[in-house]
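> Sequence first, then the predicted structure:
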Amino acid sequence: MSDIKEPGFKTSEVLATLAQVFEKMPEAEKKKQIKTTNGIFQLNVKNSEGKEAIWVIDLKNEGKVTKGAAKKADVTMNLTDDTFMGLADGKVNGQKAFMTGALKVKGNVMLATKLDGVLKGAKAKL
């Protein structure tokens, strides 16, 4: 899992945990999650130092989290480390972040709304 972590990014801790949740998930449950979500999310996250890291949450084919750009993401989200943490904690509303420009989305915007459920579902399994 250490290949997912990126020094200086709080986001990487959340995504490493999410990756562990997917790994431990029974195959049937993982298939159900993939069927429900059916999308590949690319997260372009910028930290407070201005560095950028990219992660991919694949809930279309494999049900896993990887570091680095996707070959073909269904939705790409550009946000700061703090904004992602707020979304993951449930302290930041995704729609509000989008409307205020804190979250920029390219691709399937409706799919982007499913990420909230994925993060909440993973948090519940911890």
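In hand now; what should we look at? Numbers count the residues shown, from 1 in each chain.
> going forward, measure contacts and count neighbours with C-alpha atoms only.
Noted.
> Would you map the strands across the protein?
39-46, 52-59, 64-67, 75-80, 103-107 (DSSP state E).
> Presented hereafter is structure B, for comparison with structure A:
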Amino acid sequence: MTDNVLEKLQTRFDSQAAQGMDDVFQFNFSDKGSYYLVVKEGSLDIQEGEHDDPSVTLSMSSDTLKGVMNGDISGMSAFMSGQLKATGNVMLATRLNSLFPGR
């Protein structure tokens, strides 16, 4: 399931929205392990595991990410209800919708 969600992220990635960025989004899934996304100058690289120095770390279930990405759950409500925890540069998390637009 996580692989499917990550594949969708790859296909939905908007390289224009990522121009000028050099950031690492760490995803720690309660049910599927850890992955990180390196967004740098319009490119996206998805890796399994934990990055040494992520810009922002997001902890959630894979279902929560799936819900946020397909628009069923707002990222803010997931955060406020405790389904999503964020540490580091939390404002970066608000850019996920522009980096991965659409359904």
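Done, it's in. If you're wondering where the values come from, they're calculated on a predicted model, not measured in any experiment.
> So after superposing, what's the score?
Put the two chains on top of each other and the TM-score (TM-score structural alignment, normalised by the length of the second structure) is 0.82; 102 aligned residues with a CA RMSD of 2.2 Å.
> rewinding a little: most packed of the strands of the first structure?
Across the strands of the first structure, the average number of neighbours (mean count of other CA atoms under 10 Å) peaks for strand 39-46, which reaches a mean of 24.
> what's next to that one, contact-wise?
With CA atoms under 8 Å, 6 or more residues apart in numbering as the test, strand 39-46 of the first structure has contacts from 11, 52-60, 69-70, 72-81, 84, 111-112, 115.
> what span of the second structure lines up against it?
Here strand 39-46 of the first structure aligns to the second structure at residues 23-30, judged by TM-score structural alignment.
> For the most centrally placed residue in the first structure, give its distance to residue 121 of the first structure.
Residue closest to the average C-alpha location in the first structure (CA atoms, centre = their mean): residue 57, at 5.5 Å. Per CA to CA, to the nearest Å, residue 57 of the first structure is found 14 Å from residue 121 of the first structure.
> what do the two both touch?
By CA under 8 Å, 6+ apart, no residue touches both residue 57 of the first structure and residue 121.
> Quick one: distance of stretch 22-29 of the first structure to the chain centre.
17 Å (CA atoms, centre = their mean, to the nearest Å).
> Can you tell me the number of residues neighbouring residue 21 of the second structure?
Residues lying near residue 21 of the second structure (other CA atoms under 10 Å) number 13.
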